[in-house]
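Enquirer: With the sequence up front, the predicted model follows.
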Amino acid sequence: MMSHALFPAGSFAELRARLAALPRYDEAAAAAALAHQNSLLKPPGALGRLEEVAIFLAGWRGTARPRIGKAQAVVFAGNHGVCAQGVNPYPQEVTVQMVATFQAGGAAINQLCRAAGADLSVVALELERPTGDFTQGEAMSEAEVLAAMAQGADAVNAQADILLLGEMGIGNSTVAAALAASCFGGVAQDWAGPGTGSDHAGMGRKISAIEAGLARHQGARGLAALVAFGGREQAAICGAILQARALRIPVLLDGFICTAAAGVLEAEAKGALDHCLAGHVGAEPGHRRLLAALGKEPLLALGMRLGEGSGAAVALSVVRAALEAHNGMSTFAEAGVSDA
């Protein structure tokens, strides 16, 4: 683990000043990877998105032949004051219980990470102290947002070749919908979904809470949206994404909640998510709309809506397949096959 000059930051202004210095895509490495792809024993482009993924990783890792020696998955967990509005069908104690299940190895994400070859850790963020109810005031102070972002950054392993991000937090699909609406426009109904299984009445309470929050915090975009609506896990996801960018580590995003957290950064600074891949598009209705707003094409569409980083973990197997083909196939010359 390591820290980076991005964090700690004493203010949003200080953090914003550092964002411009983040690493950019290595066009030379990507061009070399494309040339290598075009020399492989197949028609150019025949592997479709797998070729694009290999070239994407080349550009961010700065090498024509990227490999995944270490894949890191992190699940951030937080609790939310907006649950006071009855937006959640399950009690907040479930967040604590699920963290214990992650740690014991019994959740879906544990199995999926094992299958995909990712090291999993869980970071619980002050579960005993939920954020403020955003219908009544700000969810967090600027200092609290920055502290959670720093925790997210500190969780990133500098030796990782790819980072998978997930979340857990009862009520956080409501937070995600508010963040998405605040940063990308639209009304509550455009972004609100059933989350962990809200019924009709629960959906009504969720939409009402989002509408109240949007009315109270008009104009909150980017980092300011984290103050207005955010959970600590959403802020931590943002910190981890920025730390990964500083270390040139590509990121696999999970579902709607994770992607809504990431979208805060894109709303703050265009291009902040250029090193991120959308692992999948989930069943939560706002997810596809959000990916379109971000210009991200998902790798998978399996109807998943679990969170936890589960879709990102399944997508990791696709990324590994892309690199196996990229690095393992023979070229026309090596195989003695004419490419004319």
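Expert: Cool, the structure landed. Numbering: from 1, shown residues only.
Enquirer: Every contact and neighbour count from this point should use C-alpha atoms.
Expert: Noted.
Enquirer: all strands for this structure, in order.
Expert: Residue ranges of the strands in the chain, as given by DSSP state E, are 71-77, 119-124, 162-168, 251-253, 276-278.
Enquirer: Mind putting these into CSV with distance to residue 93 and mean neighbour count?
Expert: CSV is the format used below for the strands of the chain (distance: least, Cα to Cα, whole Å; neighbours: other Cα atoms under 10 Å):
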stretch, distance to residue 93, mean neighbour count
strand 71-77, 12, 26
strand 119-124, 13, 18
strand 162-168, 12, 28
strand 251-253, 26, 29
strand 276-278, 30, 23
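Enquirer: Included below, for side-by-side comparison, is a second structure:
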Amino acid sequence: MIRFTGRAAFTAALSALPEPGAAATALARTRQAELTKPAGSLGRLEDIAVFMAGWQDAPRPRIDKVQAVVFAGNHGVAAQGVSAFPVEVTAQMVANFQAGGAAINALCRAAGADLSVVPLDLDRPTGDISREAAMSEAECLAALNAGAAAVNPDAHLLFVGEMGIGNTTPASALCAAAFGGEAALWCGKGSGVDSEGVARKVRAVERALILHLPDCNDAFETLRRLGGREIAAMAGAILAARMLRIPVLLDGFIACASIAPLVNEAPGFTDHCLAAHCSAEAGHVRLLGHFGLEPLLQLGMRLGEGSGAATAVPIVRAALAAHNEMATFAEAAVASGV
């Protein structure tokens, strides 16, 4: 199990990121060239198969074990009226996840993904980032480690989601801190707030940036000051997956925002990630641009929970089915000039 013993260990992990297996990648590309189809005719499905081969270090990668984890946390900034729902909804939705009745439960069942839910101190909201740091150093480290501990080392593919009323506000602040731009460029409707709610969100992010940005000198401190427990947990899980060479399907705006400080510090951080979708949240397309990732889907989704990633799992399954199960030209006795 991956564990960060302190902020120095977290920073060291970011500076020594594993790479995909070069030999497996090359063999997967060779296999794609030998399958009974015109070269490149399966488009991104071919790229996905090669990507999975490299990170699994296997020329014929598997997708028997898909892991989904939803992290939940509460935010002090919710008191600023930045969400359409009260903070009590976080715990209520966690209970719904655990009972199997949420969208992510249904989508995981459809995708063949094993779902777990990790609530993080729901009775203790983070600090209001517009007035104070979200977490102490110990709290941020605990959240990162909760995320890392949740990752199954035997998973063939991982995706993470979140639940936390008000969490698009710290997500927007993290993006602005990592990549710049006015707060208004990163703030959207989130849970469905009206224009006044968006304005409150923008003001909260602006105050947070004025207060904290001078001290956001690395990924850890940025997460600690501007993030949240479930946000840091997602970052910890995605970093642990990289350390274990487990490929990751990235969900929506908040899941992606969780790693914005990590990408800012280590630009190749998303090499083990596929962008599952581009959500309807205003800043997500801009964030994916900074990551250099093209989404697999664009369905106007903005639920979070890992729902977009769950919806994209069958695309990865299709890519590996074609890669592993098609005959080669030689096996099918088909002329390879087709």
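Expert: Done, it's in. Note that this is a predicted model, so its numbers are computed, not measured.
Enquirer: roughly how far is stretch 333-340 of the first structure from the heart of the chain?
Expert: From the chain centre to the centre of stretch 333-340 of the first structure is a distance of 41 Å (Cα atoms, centre = their mean, to the nearest Å).
Enquirer: End to end on it, go ahead and measure it.
Expert: For stretch 333-340 of the first structure, the separation between the terminal residues is 11 Å (Cα to Cα, to the nearest Å).
Enquirer: Enumerate the positions of it that are buried.
Expert: Within stretch 333-340 of the first structure, no residue is scored as buried using 16 or more other Cα atoms under 10 Å.
Enquirer: how much does the helix ranked longest in the first structure stray from the second structure?
Expert: Here the longest helix in the first structure is taken by residue count, with DSSP state H as the criterion, and it is helix 310-328. When the second structure is superposed, helix 310-328 of the first structure averages 0.4 Å from its matched positions, counting by mean Cα distance after the TM-score superposition for the first structure.
Enquirer: Would you format the strands of the first structure as CSV with distance to residue 295 of the first structure included?
Expert: Compiled in CSV, those are given as follows (distance: least, Cα to Cα, whole Å):
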stretch, distance to residue 295 of the first structure
strand 71-77, 23
strand 119-124, 28
strand 162-168, 19
strand 251-253, 13
strand 276-278, 10
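Enquirer: which one in the first structure is aligned with residue 302 of the second structure?
Expert: With TM-score structural alignment defining the correspondence, residue 302 of the second structure maps onto residue 305 in the first structure.
Enquirer: most centrally placed residue in the first structure?
Expert: Against the mean C-alpha coordinate of the first structure, by Cα atoms, centre = their mean, the closest residue is residue 253 at 3.4 Å.
Enquirer: Wait, it touches residue 312, no?
Expert: Yes - contact between residue 253 of the first structure and residue 312 holds when scored by Cα atoms under 8 Å: they sit 5.9 Å apart.
Enquirer: Name the residues contacting each of the two.
Expert: Common contacts of residue 253 of the first structure and residue 312 (Cα atoms under 8 Å, 6 or more residues apart in numbering): 164, 165, 166, 278, 279, 280.
Enquirer: Would you map the helices across the stretch 151-300 of the first structure?
Expert: According to DSSP state H, counting those that start in this stretch, the stretch 151-300 of the first structure carries its helices in the segments 172-184, 188-191, 200-216, 223-229, 232-246, 256-268, 285-294.
Enquirer: Quick one: closest of these to residue 22 of the first structure.
Expert: Proximity to residue 22 of the first structure (Cα to Cα) singles out helix 232-246 among the helices of the stretch 151-300 of the first structure, at 5.6 Å.
Enquirer: Superpose on the second structure and give me the mean offset of the closest one.
Expert: Mean deviation for helix 232-246 of the first structure: 0.8 Å (mean Cα distance after the TM-score superposition for the first structure).
Enquirer: Which part of the second structure matches that helix?
Expert: The alignment of helix 232-246 of the first structure onto the second structure (TM-score structural alignment) covers residues 229-243.
Enquirer: List the buried residues of stretch 14-34 of the second structure.
Expert: Taking 16+ other Cα under 10 Å as the neighbour-count basis, stretch 14-34 of the second structure is seen to contain the buried residues 14, 17-18, 20-21, 24-25, 27-29, 31-34.
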